[in-house]
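Asker: give the three-dimensional model of this entry:
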Amino acid sequence: MSIERAGAPPEAAAKAYLLNSSASPTLVSLSKPIMKSSSKGGLVYSTDGGQMCPECRQAIAACVCKAVGAKLPVGDGVARVTRETKGRGGKSVTIVKGLALDPPALTLLGKQLRTACGSGGTVKDGMIEVQGDHCEQVIETLKKYGHRAKRAGG
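Answerer: Sure, this is the predicted structure:
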């Protein structure tokens, strides 16, 4: 089946394809792909779950409703320090949970803990992750900064 139009150069036929095989075929240019967009926003799927506001569906930095910033994590006042190796290729990570701090203070405390341990890490979802098995040193550092901390898990 040929898709050439009368008087059109062969290159034009190569850039078009038959979209509908009904009685009146429609020719569509392939120079621009056809993409669907979500009705709620442009993002269709992402594995990074904590970067968008659930209320206004904007990036956390550009959130207009500030629903995420208004909620402080609720804790019982005790920081629980654990060591995990799951999903990390056998490498251990020290995790601090249960601190009722706002995100800037949590980021600052995470930096102080990583500096005290001489290791890397990150702050994700209200938890501080320090690379390596530094549970005892993290507990001592947290107590030095005035937080109640205890070892949780094995």
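Asker: please count neighbours and contacts with C-alpha atoms only from this point.
Answerer: OK.
Asker: pull up the distance across stretch 146-154, start to finish.
Answerer: 24 Å (Cα to Cα, to the nearest Å).
Asker: which parts of it are buried?
Answerer: In terms of neighbour count (16 or more other Cα atoms under 10 Å), stretch 146-154 has its buried residues at R148, A149, K150.
Asker: the last one in helix, strand or coil?
Answerer: Three states are possible here, and by DSSP: H, G, I helix; E, B strand; the rest coil the one that applies to K150 is strand.
Asker: and this one, so I can compare the two:
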Amino acid sequence: MKPKKKILNDFGGIMYSTDPAFSYEEANTGAAEELSNNQQDLRVMLDRKNRGGKAVTLVAGFRGSDEMLDKLCKMLKTKCGVGGAAKDGEILIQGDFRDKVLLLLQKEGFKVKKSGG
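Answerer: This is a model prediction of the structure:
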């Protein structure tokens, strides 16, 4: 996942300190919550926006570590025989493979729904 951008509210309203030993206290973000496959609620949809008219199968709603996301993405790309990527907690598979991805994710034990048109 992307690290959250720091905004003024994150520093408790302190903008500047003249104390050389001062350090900002950051909230403990903790690790990403690991959920089992049957507790994950994934959405599979077809996306064509900002891709020059090319269709992309998009899997959204994954919660877990980046390593688990990359592993799942690699499995889907291999089974579909196409390229893709894992970005921002979403999996992009090149082409219209909604039905195939839906079945593969169900076999892995995920709760999956087809979303969109």
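Asker: with distance to C117 of structure 1 added, can I get the buried residues of stretch 146-154 of structure 1 in CSV?
Answerer: Formatted as CSV, these follow (distance: Cα to Cα, whole Å):
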residue, distance to C117 of structure 1
R148, 18
A149, 16
K150, 17
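Asker: so which bit of structure 1 is the longest strand anywhere in structure 2 matched to?
Answerer: Criterion DSSP state E: the longest strand present in structure 2 is strand 41-47. Aligning strand 41-47 of structure 2 against structure 1 (TM-score structural alignment) gives residues 78-84.
Asker: same deal with stretch 99-116 of structure 2?
Answerer: Under TM-score structural alignment, the match for stretch 99-116 of structure 2 is residues 136-153.
Asker: contacts for the matching stretch, please.
Answerer: The contact list for stretch 136-153 of structure 1 (Cα atoms under 8 Å, 6 or more residues apart in numbering) reads G77, V78, A79, R80, V81, T82, R83, L113, A116, C117, C135.
Asker: what about 7 Å?
Answerer: G77, V78, A79, R80, V81, T82, L113, C117 (Cα atoms under 7 Å, 6 or more residues apart in numbering).
Asker: and if you look at stretch 60-68 of structure 2?
Answerer: By Cα under 7 Å, 6+ apart, stretch 60-68 of structure 2 touches 1, 32-35, 40-44, 89-91.
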